[in-house]
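Visitor: What would the 3D arrangement of this be:
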Amino acid sequence: MDNQEITKKNDSFSRRSFVKTTSLATGGILATSLPLETMAQTGKVKKLKLAVVGCGGRGTGATVQALTADSDVELVAMADAFKDRLEGSLSAIQEHFEGERKIDVKEKNRFVGFDAYKNAIDMADVVVLATPPGFRPMHFEYAIAQDKHVFMEKPVATDPAGVRRVLKAAKLAKEKKLNVVVGLQRHYQKVYTTLYDQIKQGAMGKIVSGQVYWNGGGVWVRPRQEGQSELEYQMRNWYYFNWLCGDHILEQHIHNIDVANWFIGEYPTMAQGMGGREVRNGKDHGEIFDHHFVEFTYPSGAVISSQCRHQKGCHNRVDEAFQGSNGSVVISKGIIKDLTGAEKFNYANVKEGEHDPNPYQVEHDRLFAAIRSKSEVLADAENGAKSTLAAIMGRMATYSGDIITWDQALNSDLQLVPDNLDWNSQAPTLPDANGKYNIPVPGVTKFS
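Guide: Below you'll find the model as predicted:
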């Protein structure tokens, strides 16, 4: 999401209406024990301090959603590697709430650089972590150590070493009763939760197979600018470098792989597949593939076919479909059928109103309601880490052409993100004399 997507120009209705209807309709602060008016009169509402780490489009959008979820949240600090990104984000957030709410982050609380996250996190009660995912493990680890509630984007790491760090911090977060929401928003999307409940109640029997898709034309490219160091160029064009992004099978397709894990109730034990670079293979496309196809095998014997593609002019589909012992479902259609093809359940028949709540907003509504009420603790981090590992396992399989097991991936010594980076550091991957990067080759690339 670009910054302009959340500005006043693109609002379909007033921000005051959005703030009221979104937070009230989906729970928000009304999950607390006192009515809003009573809390305001008695002064019992604590002003929650919010910090955002990573001020790109998603960080900007998530901050708007966090501020919308609870009227007693104040944005107190921002952090990013780049000052221009931070200032652009702040301007977009201010424009979104113009005339509705004052957003003022003091100059001294706008932190820039590789260690800026520590300063921002230290000031807050709740943090939004939305940098490129390679940095997520260290940011999450620090936030939990400092006793902060967290919203963090997916994926939560780009390598197995990072996944292990997140799993360790997730355990500590549970012990401390800190709320953690991960941006796998389908878990907060009504059509998914409704269909999941139907399947768990036996509407289509045991899931034995499925197909998950993220096929589209691809995303932005940020060409190299004059005067940029190699490290700055890669961080600006982060989607195309594995230490930062993890490839699109991880950065985007994790959503669909996660749905398979969720609906089956297991994580895959094995992956094998194929992939490559067919049409997106320029210098600014770094080192990632433009297509992946993976078969994931689960402990129960279920097999999921997973495909993602970044190729323009091709058939596009972002969806999940599953076949069970007594029926099947296509999520985008919202319909469960029996083995004869007869309709057993149709989400359209139970849907309330023309539009379901925005799941990106519901994530934040639920997070702040949990913080306020203290009656539940949201703990998304473990699943976020394990679904991240499943997607990494798929990437390892397509890059190598080998069968990759869950244990092999989890215990791999692969570490893509260096410790203690600063602007004098060498970039983790370097181009050759022709400006091309080393591309994984199936049958040659190996993983331990």
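Visitor: drop to CA atoms for contacts and neighbour counts, all remaining ones
Guide: Noted.
Visitor: Buried residues in the helix or strand harbouring Val191, which are they?
Guide: Remark: Val191 resides in helix 190-200, with elements defined by DSSP states H and E. By neighbour count with 16 or more other Cα atoms under 10 Å, helix 190-200 contains the buried residues 190-192, 195-196, 199.
Visitor: and Val150, what element?
Guide: Assessed by DSSP H and E, Val150 sits inside strand 149-152.
Visitor: try Val19
Guide: Here Val19 is assigned to helix 15-25, by DSSP H and E.
Visitor: how about this one, so we can line them up?
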Amino acid sequence: MNRRNFIRSASILSTLTVLKPEIVFATNNNSTVRIGLVGCGNRAAGILGSMSENANIRVVALADLFEDKLEKGIAFANTLNQKRNYAPVGKNNTYSGHDAYLRLLENKDVDAVIIASPGYSHPQMLEDTVAAGKHVYCEKPMAIDADGCQQIIKTARNIGNRLSAFDGFQVKFATPYAEMGKRIKRGDIGDIVTVQLYYFSSGAPIIPHEGMSYDEMRIRNHYHFHEISGGCYLDQAIHMIDTCNWILGTTPMYAIGDGTKKGGPDFGNAWTNYQVIYKYPGDINVSVHSAKFGKVFGDVCARFIGTEGIAEAHYSGGVFINGTHKWDSGIVRSAAELTPESIAQGASSSSLDDADPNKGKAFIDSITTGKYLNQLESGCNSTLTAILGREAASKQEKVTWDELVYTPHRIDPNLDLKQFTGK
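Guide: As a prediction, the model looks like this:
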């Protein structure tokens, strides 16, 4: 299957099928949404597992570049289907190789597609998925460069609300974050003066790659390669950036920054740490510190400092407001405070327990009710904000928003995907 033939058939297919989901689902909220999965790695399992537990879905098709990843994905999907008393994924509905996702998109049994492949592939996969008339949930980052984001924004504007199209930014769907955001927006911390964001993570493992081609080695170790994943700033700090953009309700005007590859393995080209400062409208300065190396996971936090209080949210360590309008989400601030009794009563030190479940359910509900939602442009604005910071750091100079979005900016992964023939 090549893209020329796919585009020809998809354009015909989409005109015939784009209204079908509304007809099928709008009158029956209990209808099963049939899922096709593109990319069968760890993040895919997380999305799919959570979605299956909290919404009525059936996995009917899977695609991956690599046969071994596909087989693991099939086994996991069949486990999920079995729990819901659905049949295993059909052998003719599993695809590997460079054109695997295109063949999956031709499958008429697929209602919605989850894209969980490396970031470089997202813009084209999104465009093709929408062309095939499928609802789509695409993991972050939306792209690894500004041109890719512009491609997705164009796709988003073309589909409007004819399909549900979700990004993979789930943090603001967590109940504690949602409540904190509501309180900040209604003025509980007064005027926001400055914001501090940070994400301190352990390093990504190196997948053994003896005997692999250079391209296969980079794809399987995509977190270590800037041109495949976009780097750690687009993988992790981007979550806090999305949270910031959501609460401030805007995007930055410019960024300055720095960073290094220090502390990381002698492998790949992705940086291990970034320090970026953004200038947002209203004279709000936002600092971002991102690190991904070593063996110890640190902390993740978004802290909003206002004239009447400070609001902060940690992945583990509480979500609360100190100041004139004091508030606490009830998330335990230290795991050491947890006891078997408190855990049995629902206590937790994680503020993200319901983030993936809420996001996944919202996606499926939007399909089954016919109330389609299109989040792609918002997701691209958060991705562009992260790209702006990464570019300012790598160039060690000020980069404005307009310079980024109005100047051609493409990172070529330089991959020969046709070497992966698959089945």
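Visitor: I'd like the next helix or strand past the strand holding Val150 of structure 1.
Guide: Immediately after strand 149-152 of structure 1, counting by DSSP H and E, sits helix 160-176.
Visitor: Check the offset of that next one from the chain's centre.
Guide: Averaging C-alpha positions (Cα atoms, centre = their mean, to the nearest Å) puts helix 160-176 of structure 1 16 Å from its chain's average.
Visitor: helices or strands up against it?
Guide: helix 136-145, helix 381-400, helix 406-410 (3 or more Cα pairs under 8 Å, 6 or more residues apart in numbering; DSSP states H and E).
Visitor: how big's the offset between the second one and structure 2?
Guide: So the one you mean is helix 381-400 of structure 1. Following the fit onto structure 2, the mean deviation recorded for helix 381-400 of structure 1 is 0.7 Å by mean Cα distance after the TM-score superposition for structure 1.
Visitor: residues of that helix that come out buried?
Guide: 381-400.
Visitor: do the same with the last one
Guide: For helix 406-410 of structure 1, burial by neighbour count (16+ other Cα under 10 Å) applies to 406, 408-410.
Visitor: Tabulate the residues you listed (TSV), appending distance to Ala62 of structure 1.
Guide: Below are the buried residues of helix 406-410 of structure 1 laid out as TSV (distance: Cα to Cα, whole Å):
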residue	distance to Ala62 of structure 1
Trp406	32
Gln408	34
Ala409	31
Leu410	30
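Visitor: Let me know the closest of the residues you listed to Ala161 of structure 1.
Guide: Leu410 (8.1 Å; Cα to Cα).
Visitor: Quick check: which element contains the residue opposite Arg366 of structure 1 in structure 2 once aligned?
Guide: With TM-score structural alignment as the criterion, the equivalent of Arg366 of structure 1 in structure 2 is Ala362. Ala362 of structure 2 belongs to helix 355-368 when elements are defined using DSSP H and E.
Visitor: Same check on Ile219 of structure 2?
Guide: Here Ile219 of structure 2 is assigned to helix 214-220, by DSSP H and E.
Visitor: Tyr117 of structure 1 too?
Guide: helix 116-122.
Visitor: swap in Met240 of structure 2?
Guide: Assigned by DSSP H and E, Met240 of structure 2 falls in helix 238-248.
Visitor: how much does that helix deviate in direction from helix 175-185?
Guide: 40 degrees (axes from the mean of the first three to the mean of the last three Cα atoms, to 10 degrees).
Visitor: what's the matching range in structure 1 for helix 238-248 of structure 2?
Guide: Using TM-score structural alignment, helix 238-248 of structure 2 pairs with 254-264 in structure 1.
Visitor: To what extent does the matching stretch diverge from structure 2 after superposition?
Guide: Counting by mean Cα distance after the TM-score superposition for structure 1, stretch 254-264 of structure 1 comes out at 0.8 Å.
Visitor: roughly how far out does stretch 380-398 of structure 2 sit from the chain middle?
Guide: 17 Å.
Visitor: In structure 1, which residue range corresponds to it?
Guide: Counting by TM-score structural alignment, stretch 380-398 of structure 2 corresponds to 385-403 in structure 1.
Visitor: do the same with stretch 65-79 of structure 2
Guide: So stretch 65-79 of structure 2 is aligned with residues 81-95, judged by TM-score structural alignment.
Visitor: Can you mark which positions in that stretch are buried?
Guide: 81-82, 85-86, 88-95.
Visitor: Closest to Val156 of structure 1 out of those?
Guide: The closest of the buried residues of stretch 81-95 of structure 1, once distances to Val156 of structure 1 are taken by Cα to Cα, is Ala81, at 18.3 Å.
Visitor: ok, the closest residue to the closest one other than its chain neighbours to Asp422 of structure 1 distance?
Guide: Of all residues not flanking Ala81 of structure 1 in the chain, Gly113 sits nearest, at 4.3 Å (Cα to Cα, 6 or more residues apart in numbering). Look at Gly113 of structure 1 and Asp422 of structure 1: by Cα to Cα, to the nearest Å, they are 8 Å apart.
Visitor: now Leu67 of structure 1
Guide: 31 Å.
Visitor: Next: Thr194 of structure 1.
Guide: For Thr194 of structure 1, the distance to Asp422 of structure 1 - Cα to Cα - is 46 Å.
Visitor: go on, Phe289 of structure 1?
Guide: Phe289 of structure 1 is 28 Å from Asp422 of structure 1, by Cα to Cα.
Visitor: higher neighbour count, those two?
Guide: Phe289 (25 against 13; other Cα atoms under 10 Å).
Visitor: and the alignment partner in structure 2 of the more buried one, what is it in contact with?
Guide: Alignment note (TM-score structural alignment): Phe289 of structure 1 maps to Trp271 of structure 2. Contact partners of Trp271 of structure 2, counting by Cα atoms under 8 Å, 6 or more residues apart in numbering, are 226, 231-232, 259-262, 264.
Visitor: out of those, which is most surrounded?
Guide: Result: Cys232 is most packed of these (other Cα under 10 Å), 27 neighbours.
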